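S.K.: Next input, structure requested:
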Amino acid sequence: MTDTAAPDAETRALLTSLQGQRRHILGILEGLDADALHRPVLPSGWSCLGLVQHLALDVERFWFRAVAIGDQDVIRALDDIDDPWKVDPGVPAADVLDRYRLETRLADAVITTTPMDAALAWWPHHLFGEPHLHSFREAVLHVITETAAHAGHLDAARELIDGHRWLVLT
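M.R.: Below you'll find the predicted structure:
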C-alpha cells in the first residue's frame, strides 16, 4: 500500500491563496448578527448570506465537485436551489456559513488530489455553451479570482452595514 503523495508546490501555493480569500470571506462577516447578514445591502437585493451561499454552491461545489471531478450526485443537485443568491429569512445564518465551510473542505480534498494539468470532467453545455476553461489549474485560478472579487463585495457591504473595514490599521 502506498501513501497518498503530498500536494506539489504549485498546488500548495494555489490552495494557500484560495484559503486566504476564504478566510477573508468569513472574517469580514464576523460580528454581524443574523438580521444584518440577511439584510439586502445593494439595490440588486443580495445579502451577505446570499453571496456566501452563491460561493458555496455556484463556486466551490460547482467548480470542484461538478466540473473538475464530475460528481454525478452534485451534478444532479445543481438545480435544487432556484436562486442561490436568495436566502429565505427563516434560514439560520449559521446554516449558510456552515455549508460554505463544508463545501470548502470538500473542495480542498479535490484540490489536493487532482493534478493541475487534469482535464475538466464535466461541463453544462446546455447552459453555458463551450467551456472557457480547460484544465483543473484554470478552474482553481478562476475560483481564486471569483472568491477574491466577492471578498471585495463583502468588504463594501460590511462598510455599508456598520462602517467596519477588513484589515484596516488604526
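S.K.: C-alpha only now, for contacts and for neighbours.
M.R.: Noted.
S.K.: which parts of the biggest helix by length in the chain are buried?
M.R.: Under DSSP state H, the helix in the chain containing the largest number of residues is helix 136-162. Under the neighbour-count criterion of 16 or more other CA atoms under 10 Å, helix 136-162 has 136-141, 143-144, 146-148, 150-152, 154-158 buried.
S.K.: Tell me where the protein has helices.
M.R.: Secondary structure of the chain (DSSP H): helices at 9-29, 34-38, 48-54, 72-77, 93-113, 125-128, 136-162.
S.K.: Make JSON lines from the ones you listed and add distance to residue 84 to it.
M.R.: Shown next, in JSON lines, are the helices of the chain (distance: least, CA to CA, whole Å):
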{"stretch": "helix 9-29", "distance to residue 84": "17"}
{"stretch": "helix 34-38", "distance to residue 84": "13"}
{"stretch": "helix 48-54", "distance to residue 84": "5"}
{"stretch": "helix 72-77", "distance to residue 84": "12"}
{"stretch": "helix 93-113", "distance to residue 84": "11"}
{"stretch": "helix 125-128", "distance to residue 84": "16"}
{"stretch": "helix 136-162", "distance to residue 84": "14"}
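S.K.: Just say which of these is most tucked in.
M.R.: A comparison of the helices of the chain by mean neighbour count, using mean count of other CA atoms under 10 Å, puts helix 48-54 on top with a mean of 25.
S.K.: Sequence B follows; please return its structure for comparison with A:
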Amino acid sequence: MPAATTPVPDTERADLLETLGTHRAFLRHTVRGLTDEQATRRTTVSALTLAGIVKHVAATEATWADFAVRGPAAFADTTPEVWAQEWVLEPGETLVGVLARYEEVAAHTDELVRTVDLDRTHPLPEAPWFTPGATRSARRVFLHVVAETAQHAGHADILRESLDGQKTMG
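M.R.: Have a look, this model is predicted:
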C-alpha cells in the first residue's frame, strides 16, 4: 500500500509539484537501462557524465530544500571540493544508488513544497554569484530547483544521445 502523503492545499503548490515531477522524470528516463560503466562514461568533450549529473542534481536539490527550511546554514558544508565530488561516482557508488538517493531527496522536497510557507525568506550566504544582502523565498528556491533540474535533464539528454543514440524526447 502506498504511503499517505499530505494533501496539496492549492494550485500553486500543485503546479510546483507537477513541474518538478515532470523534469525529474525526464532526467530519470534519460538514464534508464544504463550500466554503471555507461553512466560514468564521458561522451562529449565535457567532463560531465550521466551518473554525475543525477548525483549533482540530487545534491543540489537537497541543499536548496534545506535552505528553504534552515536558511544559509544549509550551505555550511558547501566547498569547492564537496561540489566537485557531486559530479562523480565515488568508489562503491552506483547509478542505482544515486537514483535511490535522488528519490529520497525528491520525496523530502515534495513534502516541503506541500507544507512550508512559500513566502518565508532567508538571506543568501555570501558568495560571488549572489547579490550581497539578497534573500530567497521558499517559492523562489523551488523554482530554482525546477530550473536546475530542467537544465541538467537537457544536458543528460545530449550525453545519452552521444552514448547510444537514445533520446529522452523525440
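S.K.: before we move on, the earlier item: check how far the longest helix of the first structure sits from its aligned residues in the second structure, on average.
M.R.: After superposition onto the second structure, the mean distance of helix 136-162 of the first structure to its aligned counterpart is 0.9 Å, using mean CA distance after the TM-score superposition for the first structure.
S.K.: Can you check what angle separates that helix from helix 9-29?
M.R.: 20 degrees (axes from the mean of the first three to the mean of the last three CA atoms, to 10 degrees).
S.K.: Could you point out the residues of the second structure onto which helix 136-162 of the first structure aligns?
M.R.: Across the second structure, the stretch matching helix 136-162 of the first structure (TM-score structural alignment) is residues 138-164.
S.K.: how much space between residue 110 of the second structure and residue 103 of the second structure?
M.R.: For residue 110 of the second structure, the distance to residue 103 of the second structure (CA to CA, to the nearest Å) stands at 10 Å.
S.K.: Contact partners for whatever residue of the first structure lines up with residue 19 of the second structure?
M.R.: Residue correspondence, TM-score structural alignment: residue 19 of the second structure in this structure matches residue 17 in the first structure. Applying CA atoms under 8 Å, 6 or more residues apart in numbering, one finds that residue 17 of the first structure lies in contact with residue 144.
S.K.: Dead centre of the second structure: give me the residue that sits there.
M.R.: Here the mean C-alpha position of the second structure is nearest to the C-alpha of residue 57 (CA atoms, centre = their mean), at a distance of 3.1 Å.
S.K.: ok so, going back, tell me which other helices or strands the longest helix of the first structure touches.
M.R.: Contacts defined by 3 or more CA pairs under 8 Å, 6 or more residues apart in numbering; DSSP states H and E place helix 136-162 of the first structure against helix 9-29, helix 48-54.
S.K.: could you redo those helices as JSON lines and give each row distance to residue 164 of the first structure?
M.R.: Supplementary listing: these in JSON lines, determined by distance: least, CA to CA, whole Å:
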{"stretch": "helix 9-29", "distance to residue 164 of the first structure": "8"}
{"stretch": "helix 48-54", "distance to residue 164 of the first structure": "14"}
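S.K.: Looking at these, which is nearest to residue 167 of the first structure?
M.R.: Ranking those by proximity to residue 167 of the first structure (CA to CA) places helix 9-29 first, at 8.9 Å.
S.K.: and the closest one, how far from the chain's centre?
M.R.: Its chain's C-alpha centre lies 11 Å from the corresponding centre of helix 9-29 of the first structure when counted by CA atoms, centre = their mean, to the nearest Å.
S.K.: what does stretch 62-73 of the second structure give?
M.R.: Using CA atoms, centre = their mean, we find the averaged C-alpha position of stretch 62-73 of the second structure to lie 13 Å away from the chain's own average C-alpha position.
S.K.: Would you check how far apart the residue nearest to residue 148 of the first structure when sequence neighbours are not counted and residue 143 of the first structure are?
M.R.: Taking CA to CA, 6 or more residues apart in numbering as the measure, residue 148 of the first structure lies nearest to residue 21, with 5.6 Å between them; neighbours along the chain are not counted. Per CA to CA, residue 21 of the first structure is found 10 Å from residue 143 of the first structure.
S.K.: How about residue 89 of the first structure?
M.R.: According to CA to CA, residue 89 of the first structure stands 28 Å off from residue 143 of the first structure.
S.K.: can you check residue 84 of the first structure too?
M.R.: With CA to CA as the criterion, residue 84 of the first structure and residue 143 of the first structure are 17 Å apart.
S.K.: Likewise for residue 136 of the first structure?
M.R.: 11 Å.
S.K.: same check, this time on residue 137 of the first structure
M.R.: When distance is defined by CA to CA, residue 137 of the first structure is 10 Å away from residue 143 of the first structure.
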